[in-house]
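S.K.: Pasting the sequence and the predicted model now:
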Amino acid sequence: MKLNKLSLTVLTLGFAFLYLPIVLLIGYSFNESRLVTVWAGFSTKWYGELFADDQMMSAVWLSLKIAMGASTGAIILGTLAAFALVRFGRFWGHTLFGSMINAPLVMPDVITGLSLLLLFVAMGQLFGWPSERGSLTILLAHITFCTAYAAIVISSRLKEMDLSLEEAAMDLGAHPFKVFWLVTLPIIAPSLVAGWLLSFTLSMDDLVIASFVSGPGSTTLPMVVFSSVRLGVSPKINALATLIVLVVSIAVCIAWWFARKAERDAQMLPDEE
């Protein structure tokens, strides 16, 4: 009985430590006062000022576009890298290739950002491309480090996949591309979605690497938030964070609903048979 009470207490304190700051942030987003920590009454004016802030909204759209492009590119390259690591056996340079894929996972962001900056500068001097740093260089940098996370997620799924399904399809005369499209891709689809969402989150959250490779007119949302927080937390930041929490919560609820629906459908199939 004492152990159950202790576990419940520890669980409650853990959830409070994680979610109480978020609850306070949401509450103060409806604060009338310009001072974040002084409650002066309920108001939604900061949401109106948030949408009227052209710099903030342009940074949001730029971050969304870069995150979607980076996550899509990372999934494509990560799938290719995962197939090379899992399906091609122990080829020459296999260990080196795997180490290079895993390097961004443990490399400090400062080192990654500085190395990419030097790479882009050297490429601009040698080839004339990229001619300047901007949204394109941020996109390329995000694809670079997001590919490692996508490759790890997809390769773990490929290792668990039953190869007999692909072999049976090829024995029935299916072309390798058709086998991949109709057999392999649906099986690894959850890992593709997970890798895409993880890459999207990492890209939206990145500040250090984007600060190195960005240029004039290519300010992402974390850069705008960081620069504004240094001058004092604005209630508009609370409103923006509240909207992000709302969107993420809706997405999680939708994913949970689809997962529960798929689980119920899977449980009903044996009964119907």
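M.R.: That came through, no problem.
S.K.: From now on I want contacts and neighbour counts done on CA atoms only, so please keep to that.
M.R.: Noted.
S.K.: which ones are touching the most centrally placed residue in the chain?
M.R.: Here the mean C-alpha position of the chain is nearest to the C-alpha of T201 (CA atoms, centre = their mean), at a distance of 2.3 Å. By CA atoms under 8 Å, 6 or more residues apart in numbering, the contact list for T201 reads A67.
S.K.: swap in G73?
M.R.: Counting by CA under 8 Å, 6+ apart, G73 has contacts I143, T147.
S.K.: And it, how far from G113?
M.R.: Remark: distance between G73 and G113 (CA to CA, to the nearest Å) = 19 Å.
S.K.: And for A151?
M.R.: 20 Å.
S.K.: Mind checking which of these two has more residues around it?
M.R.: For A151 versus G113, the count of surrounding residues by other CA atoms under 10 Å is larger for A151: 28 against 22.
S.K.: Please identify the helix or strand for that one.
M.R.: helix 135-160 (DSSP states H and E).
S.K.: From the contact counts, what lies against that helix?
M.R.: helix 54-87, helix 94-106, helix 109-127, helix 185-205, helix 208-213 (3 or more CA pairs under 8 Å, 6 or more residues apart in numbering; DSSP states H and E).
S.K.: So which of those helices is the most surrounded?
M.R.: helix 208-213 (a mean of 22; mean count of other CA atoms under 10 Å).
S.K.: Can you name the residues in contact with that helix?
M.R.: With contacts defined as CA under 8 Å, 6+ apart, helix 208-213 is touched by 109-110, 112-114, 116-117, 133-134, 137-138, 141, 220, 223.
S.K.: then this one, side by side with the first:
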Amino acid sequence: MKINVSRQKPRVLTWQAVFSMLMFVFMYLPIVVLAFYSFNQSPYSARWQGLTLEWYGKLFSDQRILSALENSLIVAFCAVGIAAILGTLMAVGLARYQFLGKSLYRGVSYLPLIIPDIAIAVATLVFLAAFAIPLSIWTIVCAHVVFCLAYVCLVVSSQLTHLDPHLEEAALDLGATPVQAFIKVLLPQLIPGVVAGCLLAFVLSLDDFLIASFTAGSGSNTLPMEIFSRIRTGVKPDINALSVILILVSGIVALIAELIRASGQRKNSH
């Protein structure tokens, strides 16, 4: 009686795996170094003197940082709130209705996703100057609505592709008005996509520097603008600490948005 003993072949490290590892190191090693130097006791990042949490504590007593954070949150919440309403309606209109120039309108609505930020910033500044609109925190909000709208519409549109259109038709056949069918049937199914799109747009608005710097008025510094103004004299550990916090917040919000979006798609597919 022969007994066959299967031997597993040793795993060979392929070039694809090596390339992937190198790409991850290239992308995330600077973030690791940034986080490491945020605990540096020395006020200068170029010299290591020991571990400390002093710089994280100083952030919460820095009035300029707190004021910039307040401005960033006002801009992000206002821009995302407006984009959530308009982006959802735009996505539903593009998916459910036929009208003249629909293909052109669909292409134009997604342009902010591919146009460079510098082009959007310059175009917005020229538009504001042409109508003599004074720059303030609200002009930043208007500029951020432009690209937040595109991201919310994109995520909600992807959610719409997984929904059954016959549910709305059934609601209309049972006597519901189009508005009632939208509010009571379609909107509850779109909530995961709306929330995911809003979270993604919130992160992008919170992290934006280029568009905000072109459309901000006097005393309307956002957090990225405040960081940029400080690193002109050298990168200090307090800026490193602030950058680490922003990276963590952005990563957590983006992860939550993706989990909500994926959960909504699985729920609607069943």
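M.R.: Structure received. Because the structure is predicted, anything quoted here is derived from the model rather than measured.
S.K.: could you give me the residues in structure 2 that the helix holding A151 of structure 1 aligns onto?
M.R.: Helix 135-160 of structure 1 corresponds to residues 137-162 in structure 2, going by TM-score structural alignment.
S.K.: Give me the buried positions along that stretch.
M.R.: 137-160, 162 (16 or more other CA atoms under 10 Å).
S.K.: Could you do stretch 230-245 of structure 1 as well?
M.R.: V233, S234, P235, K236, I237, N238, A239, L240, A241, T242.
S.K.: same check, this time on stretch 21-39 of structure 2
M.R.: I31, L34, A35, Y37, S38, F39.
S.K.: Closest to S250 of structure 2 out of those?
M.R.: For the buried residues of stretch 21-39 of structure 2, the closest approach to S250 of structure 2 (CA to CA) belongs to I31, at 13.2 Å.
S.K.: Tell me the residue in structure 1 aligned with the closest one.
M.R.: Checking TM-score structural alignment: I31 of structure 2 goes with I22.
S.K.: cool, L199 of structure 2 as well?
M.R.: Superposed on structure 1 with TM-score structural alignment, L199 of structure 2 falls opposite L197.
S.K.: now its match: how far from Q267 of structure 1?
M.R.: Distance from L197 of structure 1 to Q267 of structure 1, by CA to CA: 27 Å.
S.K.: so how many other residues sit close to R230 of structure 2?
M.R.: Neighbours of R230 of structure 2 (other CA under 10 Å): 12.
S.K.: Is it correct that it falls within a helix?
M.R.: Yes. Assessed with DSSP: H, G, I helix; E, B strand; the rest coil, R230 of structure 2 lies in a helix.
S.K.: what's the nearest residue to the aligned partner of it in structure 1 if we skip its chain neighbours?
M.R.: Alignment note (TM-score structural alignment): R230 of structure 2 maps to S228 of structure 1. Distances taken as CA to CA, 6 or more residues apart in numbering place S234 nearest to S228 of structure 1, at 7.4 Å, with adjacent residues excluded.
S.K.: Surely the one you found touches V36?
M.R.: Yes. Using CA atoms under 8 Å, S234 of structure 1 is in contact with V36, at 6.8 Å.
S.K.: about what we covered before: what strand or helix carries the match of I31 of structure 2?
M.R.: Counting by DSSP H and E, I22 of structure 1 is part of helix 2-28.
S.K.: that older thread, name the nearest residue to the match of L199 of structure 2, sequence neighbours excluded.
M.R.: S71 (7.4 Å).
S.K.: what's the aligned partner of the one you found in structure 2 in contact with, if anything?
M.R.: Matched by TM-score structural alignment, S71 of structure 1 corresponds to V80 in structure 2. Going by CA under 8 Å, 6+ apart, V80 of structure 2 touches V145, C148, L149, C198, A201, F202.
S.K.: wait, the last one sits on I74?
M.R.: This means F202 of structure 2. No. F202 of structure 2 is beyond contact range of I74, at 10.8 Å (criterion: CA under 8 Å).
S.K.: Leaving out chain neighbours, which residue sits closest to P176 of structure 1?
M.R.: M170 (7.0 Å).
S.K.: residue in structure 2 matching the one you found?
M.R.: Match for M170 of structure 1 (TM-score structural alignment): L172.
S.K.: thinking again about what came up before, is the residue nearest to P176 of structure 1 part of a helix or strand, or is it coil?
M.R.: For M170 of structure 1, the secondary-structure state derived from three-state DSSP is helix.
S.K.: distance of it from A84 of structure 1?
M.R.: 20 Å.
S.K.: Also I101 of structure 1?
M.R.: Counting by CA to CA, the gap from I101 of structure 1 to A84 of structure 1 is 11 Å.
S.K.: D162 of structure 1 now?
M.R.: 17 Å.
S.K.: A174 of structure 1 now?
M.R.: 22 Å.
S.K.: Provide a list of residues in contact with A150 of structure 1.
M.R.: A74, I75, G78, T79, L192, G195, W196, L198, S199.
S.K.: thinking again about what came up before, how about the helices and strands packed on helix 135-160 of structure 1, which one is nearest V10 of structure 1?
M.R.: Here helix 185-205 is closest among these (CA to CA), at 28.8 Å.
S.K.: first to last residue in stretch 159-173 of structure 2, what's the distance?
M.R.: 24 Å.
S.K.: buried set for it?
M.R.: Applying 16+ other CA under 10 Å to stretch 159-173 of structure 2 flags Q159, L160, H162, L163, E168, A171, L172 as buried.
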